[in-house]
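A.B. asks: Okay, structure incoming, though there's no sequence with it:
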């Protein structure tokens, strides 16, 4: 998948889509992984990340909404992807259909400097 194809799929499904698209078009690194995972398994992982982010006060975009969307997909295989902002201060996780033809959910998390 190329940058333009991925940008075309970021159609505003959540408040994280526009910043993710801007990061992508601004030259941020991106990847769409070959493997898939069931929606519920991804929901469980991202629910835990949401709890940690809230506890730590980490800024997020659409993380709770993304967990809700992933939960709806149950055992359906979803393909994860990621876009980093050019300055690497944000990571945007994408969840695509198994065939990677459309984005079902998108969330952003501000990265901490280490």
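C.D. replies: On my side now, so go ahead. Quantities reported herein were computed from a predicted structural model and do not represent experimental measurements.
A.B. asks: CA only for contacts and neighbour counts going forward, please
C.D. replies: Fine.
A.B. asks: And the strands in the protein, which stretches?
C.D. replies: 30-32, 37-38, 60-61, 77-84, 90-97, 103-110 (DSSP state E).
A.B. asks: Tell me which of those lies nearest to residue 50.
C.D. replies: Closest of the strands of the chain to residue 50 is strand 60-61, at 8.4 Å (criterion: CA to CA).
A.B. asks: put this beside the first:
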């Protein structure tokens, strides 16, 4: 997926994590969207555990609650995953897209400090 296509998809969705990820990509963040898919229910379980851990250590996920709701609403549909990373401030964005990569279903931002 090219940078402009991903920026268009991120701009279609409301939310602080989508906006922050778009800003990071526009500023030159490294990013990737993988071709393989993972069932949304598996992603829901995985990221619910991560959200609990991050909250426990005092580092909540930007857009985490909304992302978990969207993943849960996706049932067992296959989703692609992707990521974007910036160095200043060090932030990891986790992306969840439809199997055909026509929509970003959810986005999470995690402060890496």
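C.D. replies: In hand now; what should we look at? Bear in mind that the values here come from a model prediction, so they are computed numbers and not experimental data.
A.B. asks: Adding mean neighbour count and distance to residue 13 of structure 1, write the strands of structure 1 out as TSV.
C.D. replies: Shown next, in TSV, are the strands of structure 1 (neighbours: other CA atoms under 10 Å; distance: least, CA to CA, whole Å):
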stretch	mean neighbour count	distance to residue 13 of structure 1
strand 30-32	18	18
strand 37-38	16	20
strand 60-61	18	12
strand 77-84	22	15
strand 90-97	23	11
strand 103-110	23	7
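A.B. asks: Now render the ones you listed as CSV, adding distance to residue 7 of structure 1.
C.D. replies: Below are the strands of structure 1 laid out as CSV (distance: least, CA to CA, whole Å):
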stretch, distance to residue 7 of structure 1
strand 30-32, 11
strand 37-38, 23
strand 60-61, 18
strand 77-84, 10
strand 90-97, 12
strand 103-110, 10
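A.B. asks: Tell me which of these sits nearest to residue 17 of structure 1.
C.D. replies: strand 103-110 (6.1 Å).
A.B. asks: what's the angle between that closest one and strand 90-97?
C.D. replies: The directions of strand 103-110 of structure 1 and strand 90-97 differ by 160 degrees, with axes from the mean of the first three to the mean of the last three CA atoms, to 10 degrees as the criterion.
A.B. asks: Contacts for strand 103-110 of structure 1, please.
C.D. replies: 9-10, 13-14, 16-17, 20, 58-63, 66, 69-70, 89-97 (CA atoms under 8 Å, 6 or more residues apart in numbering).
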